[in-house]
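**Q** Provided below are the primary sequence and the corresponding predicted coordinates.
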Amino acid sequence: MTVSNLPDALLLVAFGGPEGPVDVEPFLQNVTAGRDVPADRLAEVAQRYLSRGGKSPGNDRMRALLAAVQTELRSRDLVVPVVWGNRNWHPFIEETVEELERQGHQRVMAWFSSPYRSYSTCRQYLEQISAATEGCSVSVERLRPYFDHPGCIEPAADRLREALLTLPADLRDETCLLFSAHSLPLASADTCAYVDEINEAARLIAERVSPQGQHRWEVVWQSRSGSPHVPWLVPDVGDRIDELAGLGVQAVAVSPVGFPVGNFEVEWDLDVEAAQRAAAHGMSFARADTIDQDPRFAAMIVDLLVEHCTSGATPAALGNLGVAPAACPSHCCPPPP
C-alpha cells in the first residue's frame, strides 16, 4: 500500500489556554460563553490560574507536539505543513484557517487533542471549524478518534507504571488505580460514546499495568463546572479518594486518561486538589504524566494521517468498541439540552 492524496496541511486542534495573567479573564469568558457558570466559580478558577503565573501549560505542550509531529513527518519523507489552532485562545481556529487560506492551502486534515466523542470534545470543535471555513477556500476533514490506538494506550500504560514506582515499595501492589477524565453533565453523557470510550481506554491501560489483576482500578471524574443544580458524572476524584481512605486504601495512582495533552486542569485538579485530599488521609499519591511528550504519540498522529490517506489501510485499534468513524454521524454528540 502507498500513501496517496496527502492533504495540503495538517491542523492540530486543541482547547487553548492563557499565556499570561492578562489573558486569564478573557480566556475564561470564552470557555464559559453561553453556559450558566456562577460568577464566584469563575473568580475561583481565575485565581487558580493567577496563583500559577496566569499561564496554562497546554500551549507549550502543543508547541512541542507540533514540532514532534513535524519531525516524524520528515523522518517518513512526507511533506505536509503542520499548523495549530485552539477553540478558546490564540491561535484561534479561525485565525489558523485564515492563515491557511492566505498560504493557498485548500485541503486540510484536522487532528483533535481529545480522542473521545462528546459534544464538548468533538462536535463543538467541528462546529467551530465549519463556521471558520464557511465562505472560504479551505476545506477541513478530521482524522478519526483514537482513544484505543496503541500510540495512545501504550504510552499511558508506561506513564502509569512509572508513577507506581514513585510510591513506597510495600504499597505498590495494593495501590488503587484511578483513571480521571473531565466530567460532563449527565444529559450530555447520555447522548454520546464518551463514557464508554473512557472506560475502554482505562481498561486497556489497567490490563497492561496490572496483567494479573492485582490492582483495583476505577474511573473517576474531575473539573466539573456549570450550575451546581445540574447533575454531572460522578464520582469526583477527590470525593472518591476520601471514600477509598475510609475503606482502608493506603495508596492511589492517578492516570489522566481523559487528557492526553497536559493542561492546567491536570496540574491543578490532580497535582494540587486530589493530592491534598490524599495527604489529608495520610495516603500515598502519585499522578502519571500525560502522554503528549512520548514519541509514540506524535508517531500515532502521523499514523492516523497515513491511515486516512492510504487505500485499504487497516486501522490500528486495541479495544472492543470498534473503530470510530472520522466523519461523525448527524445524530452523534448533540448539543446539551
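**A** Happy to help now that I have it.

**Q** going forward, measure contacts and count neighbours with C-alpha atoms only.
**A** Will do.

**Q** Contact partners for the nearest residue to residue 323 once chain neighbours are set aside?
**A** Among residues not flanking residue 323 along the chain, residue 317 sits closest, at 6.8 Å (C-alpha to C-alpha, 6 or more residues apart in numbering). By C-alpha atoms under 8 Å, 6 or more residues apart in numbering, the contact set of residue 317 is 146, 148-150, 323.

**Q** Now do the buried residues in the strand or helix carrying residue 238.
**A** In this assignment (DSSP states H and E), residue 238 forms part of helix 237-246. Using 16 or more other C-alpha atoms under 10 Å as the test for burial, helix 237-246 gives 237-238, 240-242, 244-245.

**Q** Equivalent analysis for stretch 327-337, please.
**A** 328, 333.

**Q** what about residue 228, neighbour count?
**A** 11 (other C-alpha atoms under 10 Å).

**Q** Now name the helix or strand holding it.
**A** Using DSSP H and E, no helix or strand contains residue 228.

**Q** Could you check how far it is from residue 43?
**A** Taking C-alpha to C-alpha, to the nearest Å as the measure, residue 228 falls 15 Å from residue 43.

**Q** Need the residues that contact the next helix or strand after the helix holding residue 238.
**A** Counting by DSSP H and E, the element after helix 237-246 in chain order, helix or strand, is strand 251-255. With contact meaning C-alpha under 8 Å, 6+ apart, strand 251-255 is reached by 156, 160, 163-164, 167, 171-172, 174-180, 241, 270, 283-290.

**Q** Now with 6 Å, please.
**A** Contact with strand 251-255 is made by 175-179, 283-288, as judged by C-alpha atoms under 6 Å, 6 or more residues apart in numbering.

**Q** Could you rank the contacts of residue 317 by neighbour count and give me the top one?
**A** Going by other C-alpha under 10 Å, residue 146 tops the contacts of residue 317 with 30 neighbours.

**Q** Structure two is appended below for comparative analysis:
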Amino acid sequence: MSPATDASPAFRPKPERATGVYRAPGAVVPGATSAVADGRPYATDPAGYDAVLLLGFGGPEGQDDVIPFLRNVTRGRGIPEERLEEVAHHYRHFGGVSPINAQNAALREAVERELAGRGMPLPVALGNRNWAPYVSDAVRDLADAGHRRILAIATSAYSSYSSCRQYREDLADALEETGLGPVLQIDKVRPFFDHPGFVAPLEAGLAGALAQLRESGLDPAAEVEVLFSTHSIPDADAALSGPSELELGPGGAYVAQHRAVAEAIMRRLGDPAPWQLVFQSRSGPPSVPWLAPDVNDAIAELPARGRKAVVIVPLGFVSDHMEVLWDLDGEATETAEKLGLVAIRTATPGVDPAYVAGLADLVAERIEGRPVADRAHLTELGPWYDVCRPGCCANARLGTGPALAGIEP
C-alpha cells in the first residue's frame, strides 16, 4: 500500500474558517429565521422549515484517506506527523474506514422516515465537518433543490466547542464558501443531552447490563462500578463551555450536563450501584491539562475497592464510532480483563427508535414553536437554549469565529 498523501483521490480540504457571516438587516443572530433572529433564547413562534441538515464529524472511506482525513481534523493545531500516524493505526485496524459514515447515513434515513411518519415530510441531508460530503456540499445541494429554511441537528448532545459551537462555525464556513448567506436561513436545534429520546437507550443498556450481572451472582451495590464515559477535552475549553452567566462550576456546562444526565439515569434506576464520570480519547500534549480521570485509570483502581465488574456507559457518544470501538471496546475492556474484572460496554443510541423519535421531536418543537414548559427534558439544566448566548463555548486557543444559531461573538 502506498503512503497516503493529500493527493489521495477522495481528498478535498475542508472549507476555510469564515471571516464573516451574513446577517439580515436588524437581525441579532446571523443566518437565522425570523423565529430567533432577534436573539431570544428560545424559539416559541412556529417556523416553516423546508429541510433538515444532519451535521456529522465525517471519517475516511479507505486506507488512502486516513492521513488526509486526520490532517483535516487537526488543521491549524500543529500536530506532528508521528502523532497522526499513531491515531491512523486505529483506523487502519478497521481497513481505513470509519464506521461513523455508515452510522450517520443510517441515522439520516431513519430520521427522514420518522419525520414523514409524523406528517413532517422534510428531506434530511447529511453534511460533515472533516470529510465529504462536507456541510458546504449539503448546503449547496439543498439550495439547488429550492430549499431556503433549514433546521440543523448536530450529531452530538452536549455543550462544548467541538460538540456544539464548532458545528455552528461549520455552518458559517459553509455559507461563506457557497456565497449563499443572503439566500438561506439556518437554525439549529438545542443541545439534547437530557432529552428522553437520547437518554432512554443509555438507561436501558445500563439496566440490562446490571440485570445480567445480578443473574451471574454479583451484587451491583458492592461489587460493580458504573463508569459513564465521555470524550475528554482541555480543561480550559471545558471551563468556557456553555454561557458564562450560568456559573456552572469547574468543567462548565460540559461536565455539568454529563453529570446531570448520569445522576438522572442512576436515580431513575433506583441508584443500584456506585458510579463515576470518566473521560477518554485525550489527544493533547501532557503539558496541557485535560478532563480526568481517564477511563483506564479509573478501572485500575476498582479491584482495591472490592469491585468484580465494571459497566462502561458511553454517555457522551451517539453511535459506535472509532473512539467507542477502539478506546472502550479495545483498550478499556482490555484493561478490565487484565485486572480480572468482568466488563460490559453498553450500547450507544445509534438508530434506536427512542433516539430517532427524540430527534424528530426536537424538529417538531421548533416547527410548532413549542413553549419551553412543554419541552421534554430529564434534568434541571434543561431544556437548553435554542440560540446560544454570546461567547458560548469559545475555544480557549482560537477564541470565537463567525457562527450561526447564536448571538455573536
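**A** Cool, got the structure. In this text the structure is predicted, and so the values were computed from the model without any measurement.

**Q** Quantitatively, what TM-score do the chains reach?
**A** The TM-score (TM-score structural alignment, normalised by the length of the first structure) is 0.95; 333 aligned residues with a C-alpha RMSD of 1.6 Å.

**Q** Check the contacts of strand 251-255 of the first structure against residue 296 of the first structure and report the nearest one.
**A** residue 288 (16.5 Å; C-alpha to C-alpha).

**Q** tell me the SS of the aligned partner of residue 276 of the first structure in the second structure?
**A** Aligned by TM-score structural alignment, residue 276 of the first structure pairs with residue 334 of the second structure. Per DSSP: H, G, I helix; E, B strand; the rest coil, the secondary structure class of residue 334 of the second structure is helix.

**Q** tell me the SS of the residue nearest the centre of the first structure?
**A** Among the residues of the first structure, the one closest to the centroid is residue 259, at 3.2 Å (C-alpha atoms, centre = their mean). With three-state DSSP as the basis, residue 259 of the first structure sits in coil.

**Q** related to what we said a few turns ago, how much space separates the match of residue 276 of the first structure from residue 282 of the second structure?
**A** Taking C-alpha to C-alpha as the measure, residue 334 of the second structure falls 18 Å from residue 282 of the second structure.

**Q** burial of the equivalent of residue 61 of the first structure over in the second structure, as a residue count?
**A** Under the alignment (TM-score structural alignment), residue 61 of the first structure pairs with residue 103 of the second structure. If you count neighbours by other C-alpha under 10 Å, residue 103 of the second structure ends up with 16.

**Q** for the stretch 151-300 of the first structure, what spans make up the strands?
**A** 176-182, 217-222, 251-255, 284-287 (DSSP state E, counting those that start in this stretch).

**Q** buried sites along the shortest one?
**A** By neighbour count, and taking 16+ other C-alpha under 10 Å as the criterion, the buried residues in strand 284-287 of the first structure are 284-287.

**Q** Same check on stretch 190-204 of the second structure?
**A** 190-203.

**Q** that older thread, the residue nearest to the centre of the first structure corresponds to which position in the second structure?
**A** By TM-score structural alignment, residue 259 of the first structure lines up with residue 317.

**Q** Residue 113 of the second structure versus that match, what's the distance?
**A** Relative to residue 113 of the second structure, and taking C-alpha to C-alpha, residue 317 of the second structure is found at 23 Å.

**Q** For the contacts of residue 317 of the first structure, work out which two are farthest apart.
**A** It's 150 and 323 that sit farthest apart of these, by C-alpha to C-alpha, at 12.7 Å.

**Q** Apart from its neighbours in sequence, what residue is nearest the match of residue 259 of the first structure?
**A** Distances taken as C-alpha to C-alpha, 6+ apart put residue 348 closest to residue 317 of the second structure, at 6.4 Å, once the chain neighbours are dropped.

**Q** residues near that neighbour, how many?
**A** Count around residue 348 of the second structure with other C-alpha under 10 Å applied: 23.

**Q** Could you do residue 63 of the first structure as well?
**A** Residue 63 of the first structure, neighbours per other C-alpha under 10 Å, totals 12.

**Q** Please name the residues that touch it.
**A** With contact set as C-alpha under 6 Å, 6+ apart, residue 63 of the first structure has no partners.

**Q** any idea what it is structurally, helix, strand or coil?
**A** Following three-state DSSP, the label given to residue 63 of the first structure is helix.

**Q** Alignment lookup: residue 92 of the first structure to the second structure.
**A** Alignment note (TM-score structural alignment): residue 92 of the first structure maps to residue 134 of the second structure.

**Q** Now do that match against residue 174 of the second structure, distance only.
**A** According to C-alpha to C-alpha, residue 134 of the second structure and residue 174 of the second structure sit 8 Å apart.

**Q** For the two, indicate the residue with more neighbours.
**A** It is residue 174, of residue 134 of the second structure and residue 174, that has more neighbours when counted by other C-alpha under 10 Å, with 28 against 24.

**Q** And that one, what's its match in the first structure?
**A** Aligned partner of residue 174 of the second structure by TM-score structural alignment: residue 132.

**Q** Verify the stated contact: its match with residue 92.
**A** No: the criterion here is C-alpha atoms under 6 Å, and residue 132 of the first structure misses it with residue 92 at 9.8 Å.

**Q** What segments of the stretch 101-250 of the second structure are helices?
**A** With DSSP state H, counting those that start in this stretch as the criterion, the stretch 101-250 of the second structure has helices at 135-144, 166-178, 196-215, 220-223, 235-239.
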